[in-house]
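Colleague: sequence and predicted structure below; questions after.
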Amino acid sequence: MNANEAIDALSALASAPRLALFRLLVREEPTGLVAGEIAERLGMSPSQVTFHAKTLERAGLVMSNPEGRFVRYRAAIPQMHALIAYLTEECCAGQREVCATMRAESGIDDHWFQSTEEPCR
């Protein structure tokens, strides 16, 4: 991931409805959800879901797949991992032991800081 891709992803997530939509799709991996299910769970209209999902898709964070009359949306987990890796790649100037201590203090599970090649856990 480069700086422009990170900016696009972060810009797309800088909206309460889009952040909620993305977090819901991450939770629903690996199957994803169709727009109607997303709308029901988030209290949006299907057209709002489509609008926000397209913004996330342009940023590479969501994938869509037509299923007859419906469109199924899924979180692009590898892109999410790439964004996290980009944001943390120079943590503590590469001093792994310092970075590990800071991660432990944050309470965040270490698996988010591993390779983007690993499967979703």
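Modeller: Perfect, thanks for sending it.

Colleague: switch to C-alpha atoms for all contacts and neighbour counts from now on
Modeller: OK.

Colleague: for Thr55, give its distance to Ser11.
Modeller: According to CA to CA, to the nearest Å, Thr55 and Ser11 sit 10 Å apart.

Colleague: more neighbours: which of the two?
Modeller: A direct count of neighbours by other CA atoms under 10 Å for Thr55 and Ser11 places Thr55 higher, at 19 against 13.

Colleague: pasting the second one now:
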Amino acid sequence: MPAQKAQKQQSPSGRPLEHPDRADIRLECVLHALSDPMRLQIVRDLAAGEGELNCSVFDLPVSKSTTTHHFRVLRENGVVRQIYRGTAKMNALRRDDLEALFPGLLDSVLTAASLQASRLDTAS
């Protein structure tokens, strides 16, 4: 469900990283990107961190190729921005873009995810 128009940044390998322009980010695409538990965990970790985080700091219980897929879905649907700093791929939430387009959505999702995590932790 990626948005149509995209900004491109060249990776060290020469492969472009595509990001949708703010105006092309669609609500259904953002919701799709946030619907997966692994992607939601990535977003929660980014929201809790300061600034950009390297892909290697995320400890997800999936393979490296699956982790790469999740980051691509988040990037192509306008939830995160990825940029190369040397050979490291850095990730940041597109909080300003999401807030401008869908006021309160990201904070509501993060609050709900936190409440759910607390509820499920206490239910065990």
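Modeller: Nice, thanks for sending it over. Quantities reported herein were computed from a predicted structural model and do not represent experimental measurements.

Colleague: can you give me the TM-score here?
Modeller: The TM-score (TM-score structural alignment, normalised by the length of the first structure) is 0.58; 85 aligned residues with a CA RMSD of 2.6 Å.

Colleague: picking that back up, between Thr55 and Ser11 of the first structure, what contacts are shared?
Modeller: Between them, Thr55 of the first structure and Ser11 share no contacting residue under CA atoms under 8 Å, 6 or more residues apart in numbering.

Colleague: just the strands in the second structure please.
Modeller: Applying DSSP state E to the second structure gives strands spanning 7-10, 16-19, 53-54, 80-85, 88-93.

Colleague: right, so of these, which gets closest to Ala100 of the second structure?
Modeller: Closest to Ala100 of the second structure of the strands of the second structure, according to CA to CA: strand 88-93, at 13.2 Å.

Colleague: which parts of that closest one are buried?
Modeller: Within strand 88-93 of the second structure, the residues scored as buried using 16 or more other CA atoms under 10 Å are 89-93.

Colleague: residues in the first structure aligned with that strand?
Modeller: Mapping strand 88-93 of the second structure onto the first structure (TM-score structural alignment) gives residues 70-75.

Colleague: list of residues touching the matching stretch?
Modeller: 22, 25-26, 28-35, 53, 61-66.
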